[in-house]
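Participant: sequence first, predicted model second:
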Amino acid sequence: MTPELTALALAALLQIVQIGLVGWSTARDVGGSEWAGSPRDTPPPKPLSHTTGRLMRATSNHFEGLAFFTIAVLVTTLSGQSTAFTAACAWAYLGARVLYVPAYVASIGSTRSLVWTVGFVATLAMILAALF
């Protein structure tokens, strides 16, 4: 397995952890898993906390970034253009995504934006490296 594919697999596991955190935080906010496990046709019985909202937004943001990162990894791997540079980009993406969650939850705006940018630029660099 290429380093890029390993980073992609770990990024998928990170996304699973984030989904679990959202579920846990939601259940905590509403007083149990009954509403959290429902089809959510009605508003929550209690307001969701800022932390839960931030966890939800961080998870949604990672879904968006993960789509582009997956494309970058597939283009790099399937074209046989895995290099030390693209591997470093993949690990930079993963590291940025790991740091993004606590930066978002703690509401550290400038740090959150910086780590998001690192992940985005790393993804873009992988795609460009495969093209050129």
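Facilitator: It's in.
Participant: when you work out contacts or count neighbours from here on, use the C-alpha atoms and nothing else.
Facilitator: Will do.
Participant: give me the residues contacting stretch 121-130.
Facilitator: 68-69, 72-73, 75-76, 79, 81, 86, 89-90, 92-93 (C-alpha atoms under 8 Å, 6 or more residues apart in numbering).
Participant: put this beside the first:
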Amino acid sequence: MTAELVALVIAAFIQFLHIGVSGYFMNRTPEGQAWNMSPRDTPRDPGIKGGRAQRAGDNHQTALLLFAVAILTLAVSGQFNGWTAFLAWLYVIARLLYIPAYVQGWSPLRSIIWMLGSAATALLLLAALF
């Protein structure tokens, strides 16, 4: 398997990590596990870090879709090279760093990390076109 496809699989596992981090913070609130195991018919306050974890996960889900389009287009068209491998791993590293950056409120570092991951994805999409 190519480095880019491995990066895509790891990026998918990062989504599971986001779900776990969100669940961890949800379970630490007063409603905690009872609400988390309920049908969730009523909204609740996830707390500051829980809300951040949930928003970071939502953000990753969107970013993962764009990254997957780039990687799969490059795979189908046979355009992988050293540059695309570098960009794929830059995306993965940025998305891993994004979790603590968002949850801990590292500003403006969180935005810089987001920009790195997004730039890597945009460059991968451009590589697929040219």
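Facilitator: Alright, I've got the coordinates. Since the structure is predicted, the reported quantities are computational estimates derived from the model, not experimental observations.
Participant: circling back to that earlier point, pull the most distant pair out of the contacts of stretch 121-130 of structure 1.
Facilitator: Taking C-alpha to C-alpha, the two most distant members of the contacts of stretch 121-130 of structure 1 are 79 and 92; they sit 20.8 Å apart.
Participant: show me the helices in structure 2, by range?
Facilitator: 3-27, 32-36, 48-77, 82-103, 109-129 (DSSP state H).
Participant: report the aligned residue range of structure 1 for the third one.
Facilitator: Looking back up the chat, that one is helix 48-77 of structure 2. Counting by TM-score structural alignment, helix 48-77 of structure 2 pairs with residues 50-79 of structure 1.
Participant: sorry, back to before: quick one, which of the helices of structure 2 is nearest to residue 42 of structure 2?
Facilitator: helix 32-36 (9.0 Å).
Participant: just how off-centre is that closest one within its chain?
Facilitator: Here helix 32-36 of structure 2 is found 24 Å from its chain centre; the criterion is C-alpha atoms, centre = their mean, to the nearest Å.
Participant: next, count neighbours for the closest residue in space to residue 12 of structure 2 that isn't next to it in sequence.
Facilitator: Nearest non-adjacent residue to residue 12 of structure 2, counting by C-alpha to C-alpha, 6 or more residues apart in numbering: residue 64, 7.3 Å away. Residues within reach of residue 64 of structure 2, counting by other C-alpha atoms under 10 Å, total 21.
Participant: returning to that earlier point: ranking the helices of structure 2 by burial, who's on top?
Facilitator: Burial of those is given as mean neighbour count (mean count of other C-alpha atoms under 10 Å); helix 82-103 ranks first at a mean of 20.
Participant: mean deviation (superposed) between that one and structure 1, please.
Facilitator: Following superposition, helix 82-103 of structure 2 is found to deviate from structure 1 by 0.5 Å on average (mean C-alpha distance after the TM-score superposition for structure 1).
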